[in-house]
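K.L.:
I need the structure of the sequence given here:
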Amino acid sequence: MNNIVLIGFMGSGKSSVGKLLAEQTHRTYIDLDQKIEEDAGDSIPNIFKKEGEEGFRMRETEVLRELSSRDSTVISTGGGIVEREENLSVLKEHGPVIYLHASFEEISARLQEDESRPLWSKPEAERRSLLEKRLPVYKEWADYLVNTDQKSIDDVVAEINSLI
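P.N.:
Reported below is the predicted structural model:
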C-alpha cells in the first residue's frame, strides 16, 4: 500500500488528520517534526535556537529521505517542508501529496495559545507574509487540495478518503 503525504501551513490540521487517516486506512502514522525531535533528542524550538532555521531544514530533508523507503504510511510534514525545492521529488516518491489548506484566520484561532512553534511567535505581518509565500508552493506540490476551515477532523479525513 502506498503512502499518503500531508502538507500545509502550521495549524492546518496535518497531525490531527494524519493520525485518524492512518487509523482508518490501516497505515502507520509518522509526524516528521516528532521524528526530527526524537532523532535530535531536542525540541524544535531548541533546534531553531541552536542551529537556526537552515539547520532545522537540513535535518528535515535528511529525515524525509530516510522515510522514503517506508510503505503504508501517512506522513505529516512540517509546514516549512516546501522551503527546500529538493524535498519535492522525495515527497512525490512517497505517494499522493495532499495539501490541507486553512485560512490565516482559522490558523490564528487554532494556534492562539501554542508557544511550541518558533515561526508563529513572529509578528502577525510576518506570519501572514510567510503563509502567502508558501501558499502557491503548497498548491503546486499537491496532488489534491482539501480545505480544513470550519470542518471536523472526521469530515476532512472522509474527504481525503474519497480522493485517494
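K.L.:
Only C-alpha atoms from now on, for both contacts and neighbour counts.
P.N.:
Noted.
K.L.:
Give me the neighbour count for the residue nearest to Phe9 when sequence neighbours are not counted.
P.N.:
Distance criterion CA to CA, 6 or more residues apart in numbering; nearest residue to Phe9, sequence neighbours excluded, is Gly79 at 4.4 Å. Per other CA atoms under 10 Å, the neighbour tally for Gly79 reads 19.
K.L.:
now swap in Glu140 and tell me
P.N.:
12.
K.L.:
what do you get for Ile153?
P.N.:
For Ile153, the neighbour count with other CA under 10 Å is 18.
K.L.:
How about Tyr138?
P.N.:
Count around Tyr138 with other CA under 10 Å applied: 24.
K.L.:
and it, what is it in contact with?
P.N.:
Ile7, Gly8, Val82, Tyr99 (CA atoms under 8 Å, 6 or more residues apart in numbering).
K.L.:
Test my guess that the second one contacts Phe104.
P.N.:
No. In this structure, Gly8 sits apart from Phe104 without contact. The criterion is CA atoms under 8 Å, and the distance is 11.9 Å.
K.L.:
Which one's more surrounded, the two?
P.N.:
Remark: of Gly8 and Phe104, Gly8 carries more neighbours, 29 against 18, as counted by other CA under 10 Å.
K.L.:
Next, the structure of the following sequence, for comparison with the previous one:
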Amino acid sequence: MLKSMQSSSSFATAGSESTADGAQASGLRAVVLTGFMGAGKTTLGRLLATDLGWEFRDLDAEIEQDSGMTVADIFRAEGEAGFRAREVAMLGRLLQGERLVLALGGGAVESAGVRDHLTACPGACVVYLAAPLEALVQRCLQQPGAAERPVLADRERLQARWTARVPYYEQAHLKVETAGARPEETLQTLRTLLEKQTVSASRPGTPHE
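P.N.:
Next comes the predicted model:
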C-alpha cells in the first residue's frame, strides 16, 4: 500500500517555526496516523499538530460532523459499506489541504479506497502507532464510555480484527511503538524519526531507509 511512497515523500521533525517551514519546503503536506483502537491516534495527533503549528483533524469526527450522525448511527442506517463510502469521500477532501495532521479510524486501512487515497497523495506521511493488542484493550477499558463498546468484551472478535488490520498498518511509512510510553515520549520518538527522514531526503542521491 504505502512503502513504495517512501522514495517520493519527505518528512520533517517538529518543535519550531523553522521546522514547520522545513516540513513544507521538503514536500511534507500531511502526517496521517493509523493504528488499532487505543493506539493514541487522536492524543498524539493533537500534540503533533500543536508542535508543528498545523491543523488537526479526526476522520471519524469529520464524518460525524458532515453527516449529522454518529459513526454507530451511520453503521445502523447504512451498514459498513455506507460508512466506508463516506470515509473514502471525506479522506479525499481532507487530503486536498496542507499542514494537516490526520487521525484515521482503526478500520480505515481495510478500505481499498482509503489505501488508494493515501498512496496517491503527494507529501503524505503515514505513521503506524503500534502496541500489543492486550495493551490497547487495557487502554480502551480505561477510557470514558468503555462500557458502551461491547466489542471490548469479545476477545475473539477483537483478535480477528487485529489480525486482519495489522498487515495494512505495517505498510505505513513509519512505525512508532507506543507500549509503556507517555504521549509526550511517543511524540519525541516520532519527531526523531521524522527528522531522520528529512535529513535523508535532503541529501541528493541518498536512498531512504
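K.L.:
re earlier: compare the contacts of Tyr138 of structure 1 with structure 2 and list the overlap.
P.N.:
Mapping these onto structure 2 (both residues aligned by TM-score structural alignment, their matches' CA atoms under 8 Å) leaves Ile7, Gly8, Val82, Tyr99 still in contact.
K.L.:
Kindly provide the distance from the aligned partner of the second one in structure 2 to Ala77 of structure 2.
P.N.:
Think Gly8 of structure 1. Superposed on structure 2 with TM-score structural alignment, Gly8 of structure 1 falls opposite Gly35. Gly35 of structure 2 sits 26 Å away from Ala77 of structure 2, going by CA to CA, to the nearest Å.
K.L.:
quick one: contacts for Arg59 of structure 1?
P.N.:
Arg59 of structure 1 makes contact with Ile36, according to CA under 8 Å, 6+ apart.
K.L.:
What does it correspond to in structure 2?
P.N.:
By TM-score structural alignment, Arg59 of structure 1 lines up with Arg86.
K.L.:
mean deviation (superposed) between the one helix or strand its match maps to and structure 1, please.
P.N.:
Arg86 of structure 2 belongs to helix 71-94 when elements are defined using DSSP states H and E. Comparing helix 71-94 of structure 2 with its match in structure 1 after superposition yields a mean distance of 0.9 Å (mean CA distance after the TM-score superposition for structure 1).
K.L.:
contacts for whichever helix or strand comes after that helix?
P.N.:
The first helix or strand that comes after helix 71-94 of structure 2 along the chain, using DSSP H and E, is strand 100-103. Strand 100-103 of structure 2 is contacted from outside by 29-34, 41-42, 45-46, 48-49, 54-59, using CA under 8 Å, 6+ apart.
K.L.:
rerun that using 7 Å as the cut-off
P.N.:
For strand 100-103 of structure 2, the external contacting residues (CA atoms under 7 Å, 6 or more residues apart in numbering) are 29-34, 41-42, 45, 49, 54-59.
K.L.:
Could you give the residue range in structure 1 aligned to that strand?
P.N.:
Against structure 1, strand 100-103 of structure 2 falls on residues 73-76 (TM-score structural alignment).
K.L.:
roughly how far out does that stretch sit from the chain middle?
P.N.:
Centroid separation for stretch 73-76 of structure 1 versus its chain: 9 Å, with CA atoms, centre = their mean, to the nearest Å.
K.L.:
next one: stretch 77-91 of structure 1
P.N.:
9 Å.
K.L.:
for that stretch, how far is the first residue from the last?
P.N.:
End to end - CA to CA - stretch 77-91 of structure 1 spans 10 Å.
K.L.:
Mean distance between the match of strand 100-103 of structure 2 and structure 2 after superposition?
P.N.:
Looks like 0.4 Å for stretch 73-76 of structure 1 (mean CA distance after the TM-score superposition for structure 1).
K.L.:
those strands in structure 2, which residues are they?
P.N.:
30-34, 55-58, 100-103, 124-130, 174-177 (DSSP state E).
K.L.:
and the angle from the first one to strand 124-130?
P.N.:
Spelled out, it's strand 30-34 of structure 2. 30 degrees (axes from the mean of the first three to the mean of the last three CA atoms, to 10 degrees).
K.L.:
What are the buried residues along stretch 86-100 of structure 1?
P.N.:
Asn87, Leu88, Val90, Leu91, Lys92, His94, Gly95, Pro96, Val97, Ile98, Tyr99, Leu100 (16 or more other CA atoms under 10 Å).
K.L.:
how about those residues, which pair is most distant?
P.N.:
Val90 and Leu100 (18.6 Å; CA to CA).
K.L.:
which residue lines up with Leu118 of structure 2 in structure 1?
P.N.:
In structure 1, Leu118 of structure 2 lands on Leu91 (TM-score structural alignment).
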